[in-house]
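In: only geometry, no sequence info:
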C-alpha cells in the first residue's frame, strides 16, 4: 500500500510542478509584457504581441482639433512622447 501512496505523491508533485511552470510561462509570455507596455502609456496588441505608441488622428489627416481643451491636451501628449523618444 505504501508503494501506491509514494507513487501518488510523486504524480501529484509532478502535476504541481508542471502547473507552476505553465503559470509562470503564461505570465512571462503574455501578462508581464502587456503590463509593462500599458505602464508606459502605450497600447498592447495581444494577437501580435506588439507594444505600439498611439498616433493622433490629427497628425495623420492634418485636420485641426476644434475643441481648445482637447487640442492643448493632444499637443502636450505629443510633446511628452517626443521628449521620451530616444534620439536617432
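Out: Received it, and whenever you're ready, just let me know what you need. Keep in mind the model is a prediction, meaning the values are calculated, not measured.

In: can we go C-alpha only for contacts and neighbour counts from here?
Out: Fine.

In: center of this protein, which residue is that?
Out: What sits nearest the mean C-alpha location of the chain, by Cα atoms, centre = their mean, is residue 34, with 1.1 Å.

In: now it: which helix or strand?
Out: helix 32-39 (DSSP states H and E).

In: how near is the closest residue in space to residue 43 that isn't next to it in sequence to residue 42?
Out: Nearest residue to residue 43 in three dimensions, chain neighbours excluded: residue 52, at 5.2 Å (Cα to Cα, 6 or more residues apart in numbering). In this view, residue 52 and residue 42 are 6 Å apart by Cα to Cα, to the nearest Å.

In: try this one side by side with the last:
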C-alpha cells in the first residue's frame, strides 16, 4: 500500500483519539459537575468551575421579607425547605 495513505491513516486515527480524549475531559471536568451543581439548585461559575450556594439578600442585611408568599418563593428558588408553620395557641 502507498506509504502516504498509511501515514494519513495514522494521522487521522491519532487526531480522532485526541479529539475523543478532549471531549471526555470536557464532559468529566466541566459538564458533569455543572449538571450536578444545577440539579442541587446552586450556582455554577464556568470560569472558575465553582459550585456556589446562593444567598438571599435578606440573609445578608438581616431584613425580613414581609410577604410570606414572596418569602416562600425566594426560599424555593434557592432550594431551601419551607419554614415550619408557627403553632397557634
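Out: Arrived safely. This one's a predicted model, so the numbers in the text were calculated from it and none came from an experiment.

In: quick revisit: identify the residues contacting the residue nearest to residue 43 of the first structure.
Out: Counting by Cα atoms under 8 Å, 6 or more residues apart in numbering, residue 52 of the first structure touches 42, 43, 44, 45.

In: so the third one is in contact with residue 54, correct?
Out: It stands for residue 44 of the first structure. No: Residue 44 of the first structure is beyond contact range of residue 54, at 10.1 Å (criterion: Cα atoms under 8 Å).

In: who's more crowded, the two?
Out: residue 44 (18 against 11; other Cα atoms under 10 Å).

In: contacts for the strand or helix carrying that one, please.
Out: Assessed by DSSP H and E, residue 44 of the first structure sits inside strand 43-45. The contact list for strand 43-45 of the first structure (Cα under 8 Å, 6+ apart) reads 34, 37, 38, 50, 51, 52, 53, 54.

In: hmm, back to that, tell me what the helix holding residue 34 of the first structure is packed against?
Out: Applying 3 or more Cα pairs under 8 Å, 6 or more residues apart in numbering; DSSP states H and E, one finds that helix 32-39 of the first structure contacts strand 43-45.

In: the strand it packs on vs the second structure, average offset?
Out: Taken over the aligned residues, the distance from strand 43-45 of the first structure to the second structure averages 0.8 Å (mean Cα distance after the TM-score superposition for the first structure).

In: for the first structure, just list every one of the helices.
Out: 2-26, 32-39, 57-61, 68-84 (DSSP state H).

In: tell me which of those is the most buried.
Out: Highest mean neighbour count among those (mean count of other Cα atoms under 10 Å): helix 32-39, with a mean of 14.
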